[in-house]
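Q: coordinates only, sequence not included:
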């Protein structure tokens, strides 16, 4: 595990991943509020903002759109994912190999989801082992989407559950571990402590007000988090660049929420 500031994934040791794997994971429902966001071209343009350190997409979107933005966008290839039409225990199919992501997509980093607590956890962890070890061969940082979910999980945002999710990132060898926000700075501090040298970022979640979202990001940074991986809270907005300006102030410059909103 090497420091993320030695990789293309970070800026000044901080991370702001713009997540755009929702077309597969959530389907058209995520694009109804702002139909323009269904066009990957629109989101790739948004990802050229200085605050964004990487754009996370699935293989097909990367193939079709990244060649036009390879000089402006750091590409994170999300190599697994499952549609919202799936109704079984949480699982995630592997849709792209690390080799293909590195050599054909020319991606800079790899993303992978594991659902701790699912009946399919063992299989997903074994798949992650192969992904993580192959990524090391290509000198690519790995981001783990660590989302406790399934029959073994009663409350997926409880402090100790989120801390466990963060710990799994360290134990399994992730450079960055993406977890849900536990709802408080104290909860995030526990997650950061458990993650050790695996940096912790917050999942953006469903769209909320600018102020509420920035308050949670401020709490994550104050707790020692490295940043966030956000999708809908940016590209569902009519003026996503305005929120990215505010996020840049909070994440990289340490601004207060009030100052960032001015």
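A: Happy to help now that I have it. In this text, all values refer to a predicted model and were calculated from it rather than measured experimentally.
Q: Only C-alpha atoms from now on, for both contacts and neighbour counts.
A: Fine.
Q: what number of residues lie near residue 83?
A: Neighbours of residue 83 under the rule other CA atoms under 10 Å: 15.
Q: How about residue 130?
A: Residues near residue 130, counting by other CA under 10 Å, number 12.
Q: One more: residue 85?
A: Residue neighbour count, defined by other CA under 10 Å, stands at 10 for residue 85.
Q: what's the answer for residue 126, then?
A: 13.
Q: Which of the three states applies to it?
A: Following DSSP: H, G, I helix; E, B strand; the rest coil, residue 126 is assigned to helix.
Q: now the one 10 residues further on
A: Assigned by three-state DSSP, the conformation of residue 136 is helix.
Q: now the strand or helix carrying residue 217, how far from the chain's geometric center?
A: Applying DSSP states H and E as the criterion places residue 217 in helix 210-222. Relative to the chain's own centre, helix 210-222 is displaced by 16 Å; criterion: CA atoms, centre = their mean, to the nearest Å.
Q: Return the distance of stretch 228-242 from the chain's centre.
A: Put simply, stretch 228-242 sits 13 Å off its chain's centre (CA atoms, centre = their mean).
Q: gap between the closest residue to residue 80 other than its chain neighbours and residue 46?
A: Take residue 80 and drop its neighbours on the chain: the residue closest to it by CA to CA, 6 or more residues apart in numbering is residue 94, 4.2 Å away. Distance, residue 94 to residue 46, by CA to CA, to the nearest Å: 27 Å.
Q: and the comparison structure, right after this:
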């Protein structure tokens, strides 16, 4: 019989809460209001998303607490960085901080942490140092970390090419992240180069609202066909008129018909 350390066992169990037996996952990102002050509608839309049973939700502290019951069957990926908003002038550089400790995340029931990394940005050392320190701390308690890797930052100091996205994903993994969330740099088939370059699972973010939900589902299918571990879609889900049905469609696209 082989034994796993308590820390290793904890991380394994938490990862299995957010990834299926096929190693894939459908995440719904509902953490936008922490910096936008608007976005994911509260109340019934949250309940509808939870009823669709996404594998995981990327949530703020408030949503993790206020909708604990609605999302109890989904893994909780807690957003732990931030500290600035889009209400005033958009900051030119990295002004984020770590908002919650690993211990606090465990108290609210987090299965994973998520924070940003900006390799290639003029002040890249700020986000990359934060990422490394959070990964090191989370490792001691068996808590996985998802790194949202944006090459050049939101200001696109470097172009979002396949090469740069792939390099950013690899950097996130090398600093200790267990999961990478990043953009698809072109058609879904181009995500193959990103997935191949990274030693940990990579999921694609959704970005701006797409023209149709059929297009969104097709992108999700294309991402996993290219070797991606799934998707982390936000406004394309919470902006839907029928979020529950859309989550169910995404689950089928990522996991196959048996997940419907």
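A: Sure, I can see it. Just so we're clear, the structure is a prediction, and the values are computed from it rather than from any experiment.
Q: can you give me the helices for the stretch 151-260 of structure 2?
A: Secondary structure of the stretch 151-260 of structure 2, counting by DSSP state H, counting those that start in this stretch: helices at 162-174, 191-197, 213-225, 235-238, 243-255.
Q: The second one vs structure 1, average offset?
A: After superposition onto structure 1, the mean distance of helix 191-197 of structure 2 to its aligned counterpart is 0.7 Å, using mean CA distance after the TM-score superposition for structure 1.
Q: Could you tell me where that helix falls in structure 1?
A: Aligned using TM-score structural alignment, helix 191-197 of structure 2 spans residues 188-194 in structure 1.
Q: Then the shortest one?
A: Under TM-score structural alignment, the alignment places helix 235-238 of structure 2 onto residues 232-235 of structure 1.
Q: For residue 162 of structure 1, list the residues it contacts.
A: 148, 156, 179-182, 187-188, 191 (CA atoms under 8 Å, 6 or more residues apart in numbering).
Q: same question, residue 148 of structure 1
A: Contacts of residue 148 of structure 1 (CA under 8 Å, 6+ apart): 114-118, 156, 161-162, 165.
Q: Swap in 7 Å and give it another go.
A: Listed by CA atoms under 7 Å, 6 or more residues apart in numbering, the contact set of residue 148 of structure 1 reads 115-117, 156, 165.
Q: could those go into JSON lines alongside distance to residue 204 of structure 1 and neighbour count?
A: Converted to JSON lines, these look like this (distance: CA to CA, whole Å; neighbours: other CA atoms under 10 Å):
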{"residue": "115", "distance to residue 204 of structure 1": "17", "neighbour count": "23"}
{"residue": "116", "distance to residue 204 of structure 1": "19", "neighbour count": "25"}
{"residue": "117", "distance to residue 204 of structure 1": "21", "neighbour count": "20"}
{"residue": "156", "distance to residue 204 of structure 1": "15", "neighbour count": "20"}
{"residue": "165", "distance to residue 204 of structure 1": "16", "neighbour count": "28"}
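Q: Just give me the closest of those to residue 175 of structure 1.
A: Nearest to residue 175 of structure 1, judged by CA to CA, of the contacts of residue 148 of structure 1 is residue 165 at 13.7 Å.
Q: Nearest residue to that closest one in space, please, no chain neighbours.
A: Nearest to residue 165 of structure 1 is residue 146, by CA to CA, 6+ apart, at 5.5 Å.
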